[in-house]
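Enquirer: pasting the sequence and the predicted coordinates here, then a few questions.
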Amino acid sequence: MLRKIVNVFYNIWCVFWLVSIFLLLYPFIFLCIQVKSWNRWGTELCHLWADLFFFISGLWVQVDYRFVPNKKDTYIFVANHFSYLDIAMGMKVVRNYFCYMGKSSVKKVPLLGYMFRKLHIQVDRSDKSSRMRSYKMSLKALHSGRSLFIMPEGGIISKHIPKMHQPFKDGAFALAIETKTPIVPISFLNLYEIMPADRIFWDWPRVIVHPPLSVEGKSVEELKLEVYEIIQAEVDAYRQRNHQENS
C-alpha cells in the first residue's frame, strides 16, 4: 500500500515538472513557431524541455549510442511505444532537427496541441485524406533535410507489453523506401516500468540507439520485420537480465 502511495506522489511530481517547465518555455516556443525559419529553434527549446524534465525529476537517462546520428544528415527514427514518457524521451535522445508523426488527438491538448501542430505532423489514421496529407507533409520534411520520428505501432496499444504490437503501420517504411532515407531503430528498454506503473521502479531510463538500416532493395514488409526484430530483441534481453538479477 505504501509503495503505491509513494508511486502516485512520484508520478504527480513528474507531471508537475513536465507541465511547469513547458509553461516556462512556452512563450519562447510560441515566438519561434510563428516564423517558419525559426522552427528549428522551437525544436531546440523542446530538447531543452526534455533535458530539464529528466534531470529535475531524477530520471537520469542512460543511452547506449551504438550509432551517433550526424545532425546534418536525415533519418527516420523508429521506436517502440509502451509509455507516456516515450515522446519526451525521443526529444532527449535524438538531437537532430526532426518532427514527430503522431496522432491528431494531441491537438485537443491546450497549448501543447498548438505547438505540436506547428512543429510536427498530425495524422488521423481513421481518415484516408488525413493519412495522405500527413504522408505528403512527411515527404516534404524529408526532402527539406528534416528527419522524422515515428512509432509504427500507432499508439500505446500493445496488449502484451513489453511485446510490440503487430502489424506495424506502413508509413515510416514506405517513406524510407520512397526517399531512400536510412531508418534508425531505437529501443526504449524500460520506460513502461517507470510510467505508467503500479510500483516504484528504482532504475534509470535505458535506451539503445541502433545503427541505421539501409532501405536499398527492401520491401516495406522486410523493413518492418527487420526493425521489429532489432528493437524487440533488446527489450527482451533487458527484461531477461533484469528478471535473473531479481530472482
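Expert: On my side now, so go ahead.

Enquirer: when you work out contacts or count neighbours from here on, use the C-alpha atoms and nothing else.
Expert: Will do.

Enquirer: so how far is the biggest helix by length in the chain from its chain's centroid?
Expert: As assigned by DSSP state H, the longest helix anywhere in the chain is helix 2-32. Offset of helix 2-32 from its chain centre (C-alpha atoms, centre = their mean, to the nearest Å): 18 Å.

Enquirer: past that helix, which element shows up next along the chain?
Expert: Using DSSP states H and E, the next helix or strand after helix 2-32 towards the C-terminus is helix 39-56.

Enquirer: roughly how far does Ala197 sit from Ser105?
Expert: 23 Å (C-alpha to C-alpha, to the nearest Å).

Enquirer: neighbour count winner among these two?
Expert: Using other C-alpha atoms under 10 Å as the criterion, Ala197 and Ser105 rank with Ala197 on top: 15 against 11.

Enquirer: also this one, for the comparison:
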Amino acid sequence: MVKLLKKAHTVLYYSAVSFFFLLAYPILRYLTLHPSKYYNQIVFLRKWISLLACWLVGIRFKVTFETTIDWTQPYVICPNHTSVLDITAISYLCKQPFSFMGKIELLKNPVTGMFFKSVDIAVDRKSKISAFRSFKRVHQLVKEHKTIVIFPEGKIDDEYPPQLHEFKSGSFRIAIENQVQIIPVVIHDAWKILWDDGLKRGSRPGTIHITVLAPINTQNLPSEASNQLQTSVYHQMKSFWDIYNDHQTVINSGK
C-alpha cells in the first residue's frame, strides 16, 4: 500500500509540473525566442513552475546558510545530486538568475528541453566537441556576470542509499579561470523525498534540508590549483553530508 501511495504521489508531482508548465507555455514560447533579452524572465518562470509543483504536492525546503551570501555577485554553485528535486532546491535558495549545466538528455524532455535550449547549457560528455562548446558557453555567461550551477558529481548515481561521489574538475576550472567564488551546497535528503526521477521508488511529501556553505574565493589561484580545490570542496561537503546523515540515523533509531 505504501509503495502504491508513493507511486501515486510521483504521478501527482509530474502532473503538477506539467500543469504549471502548460499554464506558462504561451509566455515561455515567446520569451525563449529571444533568450538573451528575456533571460531573467525565463529563469523566473522556471523557478516558479518547479516551486509551485512542489508546493502543490507537499514538498517544502528549509535552507541553512553558513554565512550571508552577497547575491549581487556571480558564483559557480556546486551542489550534490541525488534527485530531480535538486533543481528546485537550487531555484529556491538562489536569489539571482542563473543557468544550469546538465546532461544532453535533458534536451529531449519537453519541460527541461525548453530551458536547456534557451538559458541552460546541455553537455554531451561523450563528445569532446560538445563539451568544448558547452564550457565555452559557460565561460561566456560567467563573463556576463551570471551565476552557473554545475553538479560536480556529473550525474545521479545508481547507488541507493546515495553517497557523495568524487567530483569532476570542470566547475573548479571554470571558477578559477574566471576568478569567481564557488558556493558548495549540500542537499541532504531530497533522495528520501524523491530519489533520482522517482520512477523506481516513488515519492512522498516532506521537507528537504539544504546547507549552503560559505563562498570560496578563487582570486589569484593558478589554474593548476583546480585539483586541490576540487578535493578540498569534496571533503568539506562530505563532512556536512556525513554529519547530517549520522544525526538522522541516531534520531531514527530512537537513541
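Expert: On my side now, so go ahead. Owing to the predicted nature of the structure, the values given are computational and were not obtained by experimental measurement.

Enquirer: tell me which element the most centrally placed residue in the second structure falls in.
Expert: Closest to where the C-alpha atoms of the second structure average out (C-alpha atoms, centre = their mean) is Ile87, at 4.0 Å. Applying DSSP H and E as the criterion places Ile87 of the second structure in helix 85-93.

Enquirer: and the contacts of stretch 175-190 of the second structure?
Expert: Contact with stretch 175-190 of the second structure is made by 74-83, 85-86, 89, 139, 142-143, 172, 208-223, 226, 233, 237, 240-241, 244-245, as judged by C-alpha atoms under 8 Å, 6 or more residues apart in numbering.

Enquirer: please pick the buried ones from these.
Expert: 74-83, 85-86, 89, 139, 142, 172, 208-216, 218, 226, 233, 237, 240-241, 244 (16 or more other C-alpha atoms under 10 Å).

Enquirer: who does the longest helix of the first structure touch, helix- and strand-wise?
Expert: helix 39-56 (3 or more C-alpha pairs under 8 Å, 6 or more residues apart in numbering; DSSP states H and E).

Enquirer: list the buried residues in the helix it packs on.
Expert: So for helix 39-56 of the first structure, counting by 16+ other C-alpha under 10 Å, buried means 39-54.

Enquirer: all helices of the first structure, in order?
Expert: 2-32, 39-56, 86-93, 112-119, 128-143, 171-179, 191-194, 220-246.

Enquirer: among these, which is nearest Val68 of the first structure?
Expert: helix 86-93 (10.1 Å; C-alpha to C-alpha).

Enquirer: who are the packing partners of the closest one?
Expert: Using 3+ C-alpha pairs under 8 Å, 6+ apart, helix 86-93 of the first structure sits against helix 39-56.

Enquirer: who touches the helix it packs on?
Expert: 14, 17-18, 21-22, 25, 28-30, 32-33, 60-61, 88-89, 91-92, 95, 97-98, 119.

Enquirer: please pick the buried ones from these.
Expert: Going by neighbour count (16+ other C-alpha under 10 Å), the contacts of helix 39-56 of the first structure have 14, 17-18, 21-22, 29-30, 32-33, 61, 88-89, 91-92, 97-98, 119 buried.

Enquirer: what's in contact with stretch 195-207 of the first structure?
Expert: Contacts of stretch 195-207 of the first structure (C-alpha under 8 Å, 6+ apart): 3-4, 6-7, 11, 59-64, 83-85, 186-191, 193-194.

Enquirer: tally of neighbours for the closest residue to Ile121 of the second structure other than its chain neighbours?
Expert: For Ile121 of the second structure, ignoring the flanking residues on the chain, the nearest one in space by C-alpha to C-alpha, 6 or more residues apart in numbering is Met101 at 4.7 Å. Neighbour count for Met101 of the second structure, taken as other C-alpha under 10 Å: 22.

Enquirer: could you do Ser134 of the second structure as well?
Expert: 20.

Enquirer: try the one 4 residues further on
Expert: A total of 24 residues lie near Val138 of the second structure under the criterion other C-alpha under 10 Å.

Enquirer: show me the contacts for it.
Expert: Counting by C-alpha under 8 Å, 6+ apart, the residues that Val138 of the second structure touches are Ile121, Ile148, Ile174.

Enquirer: from those, pick the one nearest Pro162 of the second structure.
Expert: Distance to Pro162 of the second structure across the contacts of Val138 of the second structure (C-alpha to C-alpha) is lowest for Ile148, with 24.2 Å.

Enquirer: isn't that closest one right next to Phe100, touching?
Expert: Yes. Between Ile148 of the second structure and Phe100 there is a contact at 5.9 Å, judged by C-alpha atoms under 8 Å.

Enquirer: between those two, who's got more neighbours?
Expert: Higher neighbour count among Ile148 of the second structure and Phe100: Ile148, with 25 against 20, using other C-alpha under 10 Å.

Enquirer: tell me the counterpart of that one in the first structure.
Expert: Using TM-score structural alignment as the criterion, Ile148 of the second structure maps onto Leu148 of the first structure.

Enquirer: list the contacts for its match?
Expert: Contacts of Leu148 of the first structure by C-alpha under 8 Å, 6+ apart are Tyr75, Ile76, Phe77, Phe98, Cys99, Tyr100, Met101, Ser138, Ala141, Leu142.

Enquirer: need the helices of the first structure in TSV with distance to Gly155 of the first structure, can you?
Expert: Shown next, in TSV, are the helices of the first structure (distance: least, C-alpha to C-alpha, whole Å):
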stretch	distance to Gly155 of the first structure
helix 2-32	20
helix 39-56	20
helix 86-93	11
helix 112-119	16
helix 128-143	15
helix 171-179	14
helix 191-194	13
helix 220-246	15
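
Enquirer: and those helices: which comes nearest Met164 of the first structure?
Expert: Here helix 220-246 is closest among the helices of the first structure (C-alpha to C-alpha), at 7.1 Å.
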